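[1] Return a 3D structure for these sequence lines:
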Amino acid sequence: MANPNELADLASSTQINEVDIAIVGGAMAGATLALGLAELAKQQASIGADAPIKIALIEAHKPSNEHPGFDARSIAISHGSIFELKQLGLWQHLDPLATPISNIHVSDRGHFGMTELNSESLHLPYLGQVVELEAVGNKLFSLLEKSDIALYCPSRLHSVEARIDSQLLTLEDGQQISAKLVVAADGVNSKVRQAFKQPLEQVEFGQSAIIANIHTEQPHAGWAYERFTQTGPLALLPMADNKGDSRLSLVWALPPEEAERLLTAPKSEFIDKLQQAFGYRAGRFVDVGNRFSYPLTLSYMPRPIYHRTVFLGNAAQTLHPIAGQGFNLGLRDVVCLIEVLKQVLANPEGQAGKDVGSSELTHLFLERRKTDRQGTMNSIEFLVRGFSNDYWPLVVGRNLGLRLLSWFPPLKAPVARRAMGWNQGE
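    Sure thing, here's the model as predicted:
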């Protein structure tokens, strides 16, 4: 990292790039927002706006399996999120990389509760889709490089200086960007949040997650699984077949000491333990790829806005992966911000008459995201606490709930809609 004196010398001889919106962090949320805003700028230009919005994106890493946001993980994109990505003009580029989820099986290990959700019974082509982050990262960055976005990558943020009518961002190489609005999409350890000394609340679950790709003897046929065990939830997502090889993406919540042990255990031991915990609904597990682990916490900013600054995605909230809602919630942040920007820019005077970093915009975003954001975080915490607990009234209650969904199919519709990212509320 350059020292402050070197940066001062560089800055004094560097022209400041003035933009309307500077996005810090170019993983899923940041890249999606940048491309959505680039499309908005095109729409402005097409209707003759005097000054379409100018966007800059700052990202420290090129996409690779070393990228913290575009690594070896897979994520589930809900039906509702796919609708939003289509509206942004992005899904057509990601669709070839995706594997449909046709069925979801939910069970409680050692108890009688289980239920299924099926796309066919809901008259849908799929319940969601699974994508591998590294492949998605490469595709999104190829689109960014072809756009009119000022892309600073690889480049790291050094500091942010709050000004009355802008924010001044200085990069580690001395380049400077002046922005009317800064969007922090730089993850749970957001440098923007730290620079402004904004609080972050954290809830520890006492669990660590092991993630890996599992190879199975039989085809997955589009099934996804959520299995609740005594140590925590275990999820398997269908992945694209690789040379005829059926693969599932694993997220397995365990006590930290057990996760650490299994992370380096021989493959045969790991597979045996996983098979014992999960059962044989997906057939026999025959191999496992590289294993990774990270601690599970709920981290969130009580107030994800600041002067001329909006926080979204993992910078605003990082969820337990129990229901696969992390990116889906972050995408709703992205969509909301774009809608708010459209509203602020839609005035007779054009963009020159409106300030995209105004308190009007940041507070409108905060208000519109409050219900969905808080409701989703509460639901995730309830699931984690409720299904990682052997207190017998909770065990009976949750298993009766799962059984009722199986016995009375009409009850599945609202559950399925929420799982697919609909009815979230703003």
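[2] make it CA atoms for all contacts and neighbour counts henceforth
    Fine.
[3] you'd agree Glu204 is up against Thr318?
    No: at 11.8 Å, Glu204 does not count as touching Thr318 under the criterion of Cα atoms under 8 Å.
[4] Report the set of residues contacting both of these two.
    Residues touching both Glu204 and Thr318 (Cα atoms under 8 Å, 6 or more residues apart in numbering) are Thr297, Leu298.
[5] Compare these two (neighbour count), which wins?
    Thr318 (24 against 11; other Cα atoms under 10 Å).
[6] Isn't that one up against Gly326?
    Yes: counting by Cα under 8 Å, Thr318 does reach Gly326; the two are 6.7 Å apart.
[7] Check which residues of stretch 131-144 are buried.
    By neighbour count on 16 or more other Cα atoms under 10 Å, the buried set for stretch 131-144 is Val131, Glu132, Leu133, Glu134, Ala135, Val136, Gly137, Leu140, Phe141, Leu144.
[8] I figured the fourth one hits Asp71, correct?
    Yes: distance between Glu134 and Asp71: 5.2 Å, which falls inside the contact criterion (Cα under 8 Å).
[9] hey, what's in contact with both of these two?
    Ser64, Asn65.
[10] Another for comparison:
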Amino acid sequence: MTTAQTNTTPLTVDIAIVGGAMAGATLALGLAKLSASQSRPLRIALIEAHVANNNHPGFDARSIAIAQGSIFELTRLGIWPKLQHLGTAIENIHVSDRGHFGMTELNAKPLGLDALGQVVELAQVGKVLFDELTKSPVSLFCPAKVTDIQAQQDGHLVSLDDGTQLHCQLLVAADGAHSVVRQQLQQTTEIIDFDQTAIVANVITNQAHQHWAYERFTQTGPIALLPMTSVPSAPSAQSRFSLVWAVPPAKADELKHADKTEFLAALQQAFGHRVGRFIDVGQRASYPLTLSYMPRPIFHRCVFVGNAAQTLHPIAGQGFNLGLRDVIGLLDVIENALTQANVNAKTEVDVGSSAIVHQYLAARQGDRDTTLRNIEFLVRGFSNQYWPLVAGRNIGLRLLSWFPPLKRPVAHTAMGWR
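    Next comes the predicted model:
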């Protein structure tokens, strides 16, 4: 890590990343690895408002599922080997429609894989990523907040709350759903409100999870359970799951404040007994479920990645995986530009040029648009009780069970394979 000091004159960097949670930290480490092979290494700055601990909004008590395609990319960047000890494998996924006949399974072994993905706890991941950043050549400004951004012809002048100013050729917004960069540059988002609220908590069951994850669709919205590492002192027969439960906003407030017995009884009634009996629940949090996106996640010498570019409904667990593909797309575009410069014997590359920014947009548009459409289709299709839709989706789930070859493209999409 390069120690970041307060400057009276702007610090010149090639790329300034605002936001050091999963997307921003991964991008910074990926750029550092890419830069190491260059004759003139890239000057990279990462600006993060919070220290990586349990109070960090991007590295809080939640868990996420990292799809196998994302594991491949993180391994290529040299990041996953640092994180793999934190992962709990998802070997099988059970999908069902409560009260109807539709259900299916996705399994790793028929695909020749050990796992379909890995579940990690964000608080633990954050500490590892920040430890890696401190060992890297990235200039880390943390804790520091962006107070002003001035767009200039050759870059952006970014002012921080400690008086530091940075001038960058390329500004990357990785600062989440409430992006300060997006607000400063007066960029708008489109928002689709699903009229659902997610209840998020860790729950314990009296049966071993055996590396199964579950997606159960109900009349109020989906219930997702992701397998987690067990508490060391817990009996071996018990399991921890990360729960995301979508319900109407009024019901969410009731569930969030219900006593433990009432909450577990309501969850048991909604989910059933496929994972055994729910015997405990940790601290509960909630947040509204929307799909928001920037139609064009670029601006003058600026690109938006991860939740700064789009936020997804948690159905199918694609939020981080789509954001990581943003990061990989940007890394690929920059690497191609650096490679081309080497071929042409150029010593300098303007990484914020209009060509690079628009190449990023073109690289991401197809995958991004398809994922956004698919997520909206799943949410609306599985939350609707109109009988033709109910029949259609249940027949579709059954067809996947009856004709296993149909599962392969579904599994590839779920795993984020491009």
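[11] Need the TM-score from the superposition.
    The TM-score (TM-score structural alignment, normalised by the length of the second structure) is 0.96; 408 aligned residues with a Cα RMSD of 1.2 Å.
[12] Count the neighbours of Arg274 of the second structure for me.
    10.
[13] Over to Arg417 of the first structure?
    17.
[14] Grab the nearest non-local neighbour of it.
    Asn423 (6.7 Å; Cα to Cα, 6 or more residues apart in numbering).
[15] again with Leu29 of the second structure
    Ranked by Cα to Cα, 6+ apart and with sequence neighbours excluded, the top spatial neighbour of Leu29 of the second structure is Leu133, at 6.8 Å.
[16] for Gly421 of the first structure, what are its contacts?
    So Gly421 of the first structure contacts Ser78, His79, Gly80, Ser81, Asn328 (Cα under 8 Å, 6+ apart).
[17] next one: Ser155 of the first structure
    Ile58, Glu59, Ala60, His61, Leu171, Glu172, Asp173.
[18] List the contacts of whatever residue of the second structure lines up with the last one.
    Read it as Asp173 of the first structure. Aligned counterpart of Asp173 of the first structure in the second structure: Asp162 (TM-score structural alignment). Asp162 of the second structure makes contacts with Thr6, Ala144, as judged by Cα under 8 Å, 6+ apart.
[19] what do you get for Thr115 of the first structure?
    His105, Val106, Ser107, Leu402, Arg403, Leu405, Ser406.
[20] cool, Ala56 of the first structure as well?
    Ala56 of the first structure touches Val19, Ile21, Ala22, Ile23, Ala34, Ile149, Ala150, Leu151, Tyr152, counting by Cα under 8 Å, 6+ apart.
[21] circling back to that earlier point, pull up the gap between the residue nearest to Arg417 of the first structure and Ile101 of the first structure, please.
    Distance, Asn423 of the first structure to Ile101 of the first structure, using Cα to Cα, to the nearest Å: 20 Å.
[22] and what of Ala184 of the first structure?
    The value you get for Ala184 of the first structure to Ile101 of the first structure, if Cα to Cα is used, is 31 Å.
[23] got it, and Leu341 of the first structure?
    Taking Cα to Cα, one finds Leu341 of the first structure at 33 Å from Ile101 of the first structure.
[24] do the same with Leu151 of the first structure
    34 Å.
[25] who has more neighbours, the two?
    The neighbour count for Leu151 of the first structure versus Ile101, taken as other Cα under 10 Å, is higher for Ile101 (26 against 20).
[26] To which residue of the second structure is the more buried one aligned?
    Using TM-score structural alignment, Ile101 of the first structure lines up with Ile90 in the second structure.
[27] That match touches Ala115, doesn't it?
    Yes: the criterion here is Cα under 8 Å, and Ile90 of the second structure meets it with Ala115 at 5.5 Å.
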